[in-house]
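Asker: have a look; sequence and predicted model below, questions after that.
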Amino acid sequence: MAYIGTPQTLTVPRQGSNGAPPALPEAAVTGADPLLLSDAIGPARAGVLDTTLHRSSEALAGRRIIDVNSTLNGGGVAEMLHRLQRYSRGAGLDARWFTLRGDPAFFALTKQLHHFLHGADASGPPLDRAGAEHYAAVCEANARALLRAVRPGDVVTLHDPQTAGLVAHLRRAGARVIWRCHVGTDDPNPYTDRAWAFLRPWLETADAYVFSRERYIPGWLAGRRVAVIQPSIDPLSAKNRPLASSVAAAILSRVGLRAPVDGDGPALYRRGDGFVGRIRRAPTCLCSASPPPADAPLILQVSRWDPLKDMVGVLASFAEAGGSLDGAHLALVGPDVTGVTDDPEGGRVYAECEALWHRLPDRVRTRAHLACLPMADAEENAVIVNALQRSASVVTQKSLAEGFGLTVTEAMWKGSPVVASAVGGIRDQIMHGVNGILLDDPSDGLSFAAHASGLVGDRHRAGALGVGARHRVRENFLDDRQLLQRTSLYRSVARV
């Protein structure tokens, strides 16, 4: 098997001593009773969820329900799968979650596909014959490893471009295969055409396809089984469960994103296993002259260090409008750039932000803060984000393109006022002026800053938007809805 790239960096599955490839990494997920959601969604919805999931587990008995993506940590897909797996297992489904392996050349190519599916240009490797051959080789090796856990009749959901090359291998083994794409654009262009031209041959034999918006569905899928399933959040996860303001303040002081004050308690929180956790890890990188004062308004964006999230643009807009922001501070927060295996651009984007931060005038730089949160403990990472989103005066998501935007959903659930770009799935979440603010032009930094400063200065309006935001999420974007949609699709493709 030939690979293109640096041989010593390859991490694709290799043949074991018995001639078989090693098994793919499998997530260790503990099941959770779906009825735990009752307090958030109400007993009626929880009852429907519980009954439907248990009936589905009986209908799907003897079949494994498998998810496959490219990373266990970092990004909305991995977080979402962890939660959905928990409730599926708790309802009796034999749910499994595996991640594929790849080398830098593979992930550079799939990140190029990611950008192209968003309709954006990128400077990654060409989608040429050599790239296709390398992609095929990596996917074949992963498929051989995955097939150790897949039996005829199992239902396998493959997530995003990294996994498209597994479809035919799994179908030949007798599995029912769903391919789910979490990215897309409302306005197809030559870049999306190039991405689909590359991916289509790998996807032709899938049993079903899932997209986050109807407008993301390519025309060549007309007449196929296609479902629209929007992402969702778990109100009980470490990132979204209630957190007292005093606890949030102590956590932010511990990680250097709030100045400590007399009376701050220890940075303790309740972990999912019931034990008390303590925030022990500081950000792996932090650009900050000094922490924001405890009483300073905070404008926050939490995102991957991805060019399409436009973290650099947020910082530049803040600098351009610095004098009009009423003493507000800005925090740009993302994951440790070494902690997300399938995103090769994170380090470069963070470096661009850091370089711009150093060039800012002192009066602006002292109010701007960059932080990379540690990924070693996913629950600790999540509770830091929870504290940030609950403490922010305004949460932003100035994305240039967005498949859905779960950071928007998370902030809305916490009742935080949100200013976000009118792109992709964000349009489905925010009703402008009712439960948030939509930016018609994400590149208009002055308009962005004006909306953010307007909410900082008008707490009554900000509060009203926050109330509407929480209601919007409760009705449309909690995990019970997605669990019902997923299990319905499983039964459809399994024909049970």
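Answerer: Looks like it arrived, so ask away. Everything numeric in this text was worked out from a predicted model, so none of it was measured.
Asker: when you work out contacts or count neighbours from here on, use the C-alpha atoms and nothing else.
Answerer: Fine.
Asker: I'd guessed P231 sits against F211; true?
Answerer: No - P231 lies out of contact with F211 (Cα atoms under 8 Å); the separation is 9.7 Å.
Asker: shared neighbours of these two, which are they?
Answerer: Jointly contacting P231 and F211 under the rule Cα atoms under 8 Å, 6 or more residues apart in numbering is no residue at all.
Asker: tell me, how many residues neighbour P22?
Answerer: A count of nearby residues for P22, using other Cα atoms under 10 Å, gives 19.
Asker: spatially central residue in the chain, please.
Answerer: G76 (1.4 Å; Cα atoms, centre = their mean).
Asker: quick one: contacts for that one?
Answerer: If a contact means Cα under 8 Å, 6+ apart, then G76 has L406 as its contacts.
Asker: A strand includes L370, no?
Answerer: Yes - according to DSSP: H, G, I helix; E, B strand; the rest coil, L370 belongs to a strand.
Asker: show me the contacts for it.
Answerer: 285-288, 331-333, 353-354.
Asker: also A40?
Answerer: Counting by Cα under 8 Å, 6+ apart, A40 has contacts 235, 474.
Asker: kindly recompute the last result at 7 Å.
Answerer: Residues in contact with A40 (Cα atoms under 7 Å, 6 or more residues apart in numbering) are P235.
Asker: how deep is the residue nearest to T205 when sequence neighbours are not counted tucked in, by neighbour count?
Answerer: Leaving out its chain neighbours, the residue that sits closest to T205 by Cα to Cα, 6 or more residues apart in numbering is A168, at 6.3 Å. Applying other Cα under 10 Å, we find 20 residues neighbouring A168.
Asker: ok, R495 next?
Answerer: 11.
Asker: kindly report the same for Q85.
Answerer: Using other Cα under 10 Å, Q85 has 26 other residues around it.
Asker: cool, and D39?
Answerer: D39 has 11 nearby residues by other Cα under 10 Å.
Asker: which is the next helix or strand following the helix or strand hosting it?
Answerer: Element membership for D39 (DSSP states H and E) is helix 38-41. Counting by DSSP H and E, the next helix or strand C-terminal to helix 38-41 is helix 43-59.
Asker: once you drop chain neighbours, what's closest to G131?
Answerer: L109 (7.2 Å).
Asker: cool, and R278?
Answerer: Nearest one to R278, counting by Cα to Cα, 6+ apart, is L268 at 4.5 Å.
Asker: ok, now R271?
Answerer: G277 (5.9 Å).
Asker: here's the one I want to compare it with:
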Amino acid sequence: MPEDRREQAGEGPRDGGVPARVERVQVRPQSLERFRDVLPAARWRRVEDALARAGSVLTDRVVWNVNSTARGGGVAEMLRSLIGYARGAGVDARWMTISGDARFFEVTKRLHNRLHGSPGDGGPLGTSERAVYEAPLRRCADALLEQMRSRDLVVLHDPQTAPLVPLLADSGARIAWRSHIGQDTPNALALEAWRFLLPYVQHADVCIFSRQAYAWGGIETGRLAFIHPSIDAFSVKNQELDPDDVLAILAAAGILDGAGGGPAKFSRADETPGLVQRRTQLVEAGRLRAATQVAVQVSRWDRLKDPLGVVEGFAAHVAADSPAHLVLAGAETGAVADDPEGAEVLAEVEQAWTRLDPGTRERVHLACLPMEDAEENAVIVNALQRHASVVCQKSIAEGFGLTVAEAMWKARPVVATRVGGIQDQIVHGVSGYLIDDPRDLAEFGAAITAFLNEPATAAKVGARARRRARDKFLGPDHLIHYLRLFERLLKEKPSAKKLARPV
């Protein structure tokens, strides 16, 4: 059975109809031993050493991870993987999700967009927004404090959890606030959002960012840490699939026509057999066949992922020079609790699709992937990326963009924009192609066309991409960085938190 089981962990009073539910996400322990044959010998020895240290450093402590959703994005996927491996190593790691009403998520989405330098819905970030932002988290904090101890470590993820930092600080537990988003050169919008967050996160023992460029001031240097995200090579989204299974999965999901006569089988996280049975909601005028080359982008329906630019770039600069198709895939709208703009963005993309000339429109497919079963969704993404001739990630802004590392692990050539953490993943011209200007549709299209028309080059780039993903972006190294940070926090004496300098 799919593993997305959650238990209500506590619930405070409800004032003004504001929900205050805290739920524990149950995660199955996984053994890091499976990486022994994946990692080079010297790096595996580092993992073994870390396992030995973790047993003494984290004994009789709970490592709490708190975020706002158990599915539908890279952070949730990463938490499921890392917490599973931590539990497999004997660490009492727990995952809690907090809740809020529609107004709460409107404010957090506004913060998300502003931190990326985008105006989003253009709404304010003032006193009334603070009240909306804080109200559900006060009750969530009460529920968490009932379970936490002063010996524990707490990692609060992203803007949705920031008001919890001061509310939990007096527990005596070490508190880390972990931001997975940011912008290399913050504009006025990004700094406005950071100033809104700073009164909360300045109370953390440490603030963790994916890149040094994302630390925009106001926090003492000694309370900063930098840890890049990772992927799980053995998750359902990244597990090895043979070519026949790829075709069968995509046919069962309705994405491919005339392929995959066998069962659409895969292995679930608990190693029980899974079967793809749900169909993808497709917007298309023609069908995609197995033998047709295809460029693929998989992401949320989010303007920062620039789905409109992907469609326009393909239509204007790929379609005339290649018979390839384009699949633009995302989750079913409404299935991701903390993303209220998905349906609106999808509608914009559909309108752009209808304006394409008929011949091009037949080659562009918009795919809303089923979300009822998170592992079924993950294996469809896996198969899509493996089937792709080229994977795209044309983000306007990006915290890190783990879809890039996922595609690299699958030995796919990737065309992506040189923004955020994407530029840390791809070595331009070696393990992929980076577009300097996210709005340069001509360069975007030319890079895709080059890989489509030069399959030998695409294969070499893909092979180098897989090696880089193995060496830089797998879970064991990520866990080692966290262990080092926890060792540092537990050695330090708690001290008063203060602003380092104005922002």
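Answerer: Right, received. Where do you want to start? Remember, it's a predicted structure, so these values are computed and weren't measured experimentally.
Asker: what TM-score do we get after superposing?
Answerer: Here the TM-score for the pair of chains, by TM-score structural alignment, normalised by the length of the first structure, is 0.94; 479 aligned residues with a Cα RMSD of 1.6 Å.
Asker: separation between the equivalent of A420 of the first structure over in the second structure and R363 of the second structure?
Answerer: When the second structure is aligned by TM-score structural alignment, A420 of the first structure is paired with A416. For A416 of the second structure, the distance to R363 of the second structure (Cα to Cα, to the nearest Å) stands at 21 Å.
Asker: could you do A215 of the second structure as well?
Answerer: With Cα to Cα as the criterion, A215 of the second structure and R363 of the second structure are 42 Å apart.
Asker: so the helix holding D39 of the first structure corresponds to what in the second structure?
Answerer: Counting by TM-score structural alignment, helix 38-41 of the first structure corresponds to 36-39 in the second structure.
Asker: hmm, back to that, doesn't the residue nearest to G131 of the first structure lie inside a strand?
Answerer: No - L109 of the first structure: not assigned to a strand; according to three-state DSSP it is helix.
Asker: neighbours of it, how many?
Answerer: The tally of other residues near L109 of the first structure (other Cα under 10 Å) stands at 21.
Asker: aligned counterpart of it in the second structure, please.
Answerer: Counting by TM-score structural alignment, L109 of the first structure corresponds to V107 in the second structure.
Asker: quick check: closest non-adjacent residue to R215 of the first structure.
Answerer: Among residues not flanking R215 of the first structure along the chain, D186 sits closest, at 5.4 Å (Cα to Cα, 6+ apart).
Asker: so what's the aligned partner of the one you found in the second structure up against?
Answerer: Mapped onto the second structure by TM-score structural alignment, D186 of the first structure lines up with D184. By Cα under 7 Å, 6+ apart, D184 of the second structure lies in contact with 213-214, 420.
Asker: buried subset of those residues, written for PyMOL?
Answerer: The buried residues among those can be selected in PyMOL (16 or more other Cα atoms under 10 Å) with this line:
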select buried, resi 214+420
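Asker: same list, the contacts of D184 of the second structure, but as TSV with secondary structure please.
Answerer: Converted to TSV, the contacts of D184 of the second structure look like this (three-state DSSP):
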residue	secondary structure
A213	helix
Y214	helix
G420	coil
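Asker: of the contacts of D184 of the second structure, closest to V57 of the second structure?
Answerer: Y214 (29.1 Å; Cα to Cα).
Asker: go ahead and confirm V349 of the first structure touches K309.
Answerer: No - the criterion here is Cα atoms under 7 Å, and V349 of the first structure misses it with K309 at 9.9 Å.
Asker: corresponding residue for S393 of the first structure in the second structure?
Answerer: Checking TM-score structural alignment: S393 of the first structure goes with S389.
Asker: neighbours of its match, how many?
Answerer: Neighbours of S389 of the second structure (other Cα under 10 Å): 23.
Asker: so what corresponds to P124 of the second structure in the first structure?
Answerer: For P124 of the second structure, the aligned residue in the first structure is P126 (criterion: TM-score structural alignment).
Asker: about what we covered before: ok, the residue nearest to G131 of the first structure touching A122?
Answerer: No - look at L109 of the first structure against A122 with Cα under 7 Å: they stay out of range, at 10.5 Å.
Asker: tell me the contacts of the closest residue to V314 of the first structure other than its chain neighbours?
Answerer: With sequence-adjacent residues excluded and distances taken as Cα to Cα, 6+ apart, V314 of the first structure is closest to K398, at 6.8 Å. By Cα under 7 Å, 6+ apart, the residues touching K398 of the first structure are 309-310, 314, 420-421, 442.
Asker: can you tell me which of those carry over to the second structure?
Answerer: Using both residues aligned by TM-score structural alignment, their matches' Cα atoms under 7 Å, the second structure keeps these contacts from the contacts of K398 of the first structure: 309-310, 314, 420-421, 442.
Asker: next, format those residues as TSV and append neighbour count, distance to A378 of the first structure and secondary structure.
Answerer: As requested, those are exported to TSV (neighbours: other Cα atoms under 10 Å; distance: Cα to Cα, whole Å; DSSP: H, G, I helix; E, B strand; the rest coil):
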residue	neighbour count	distance to A378 of the first structure	secondary structure
K309	21	21	helix
D310	23	24	coil
V314	26	26	helix
A420	27	26	strand
S421	24	28	strand
P442	21	30	coil
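Asker: helix, strand or coil for R83 of the first structure?
Answerer: R83 of the first structure - assigned by three-state DSSP - is helix.
Asker: helix or strand for H460 of the first structure, which one?
Answerer: Per DSSP H and E: helix 459-476 holds H460 of the first structure.
Asker: after superposing, tell me the mean distance of the helix or strand following that helix to the second structure.
Answerer: The element immediately downstream of helix 459-476 of the first structure (helix or strand, assigned by DSSP H and E) is helix 479-494. Superposing on the second structure and averaging over aligned pairs (mean Cα distance after the TM-score superposition for the first structure), helix 479-494 of the first structure comes out at 1.1 Å.
Asker: okay, buried residues for helix 479-494 of the first structure please.
Answerer: 479-484, 486-490, 493-494.
Asker: go on, stretch 372-388 of the first structure?
Answerer: 372-375, 379-388.
Asker: do stretch 273-290 of the first structure as well
Answerer: For stretch 273-290 of the first structure, burial by neighbour count (16+ other Cα under 10 Å) applies to 279, 283, 285-288.
Asker: any idea what D270 of the second structure aligns with in the first structure?
Answerer: Aligned partner of D270 of the second structure by TM-score structural alignment: D273.
Asker: for its match, which three-state class applies?
Answerer: Classification of D273 of the first structure by three-state DSSP places it in coil.
Asker: got a list of what it touches?
Answerer: So D273 of the first structure contacts nothing (Cα under 7 Å, 6+ apart).
Asker: hmm, try it at 10 Å
Answerer: T30 (Cα atoms under 10 Å, 6 or more residues apart in numbering).
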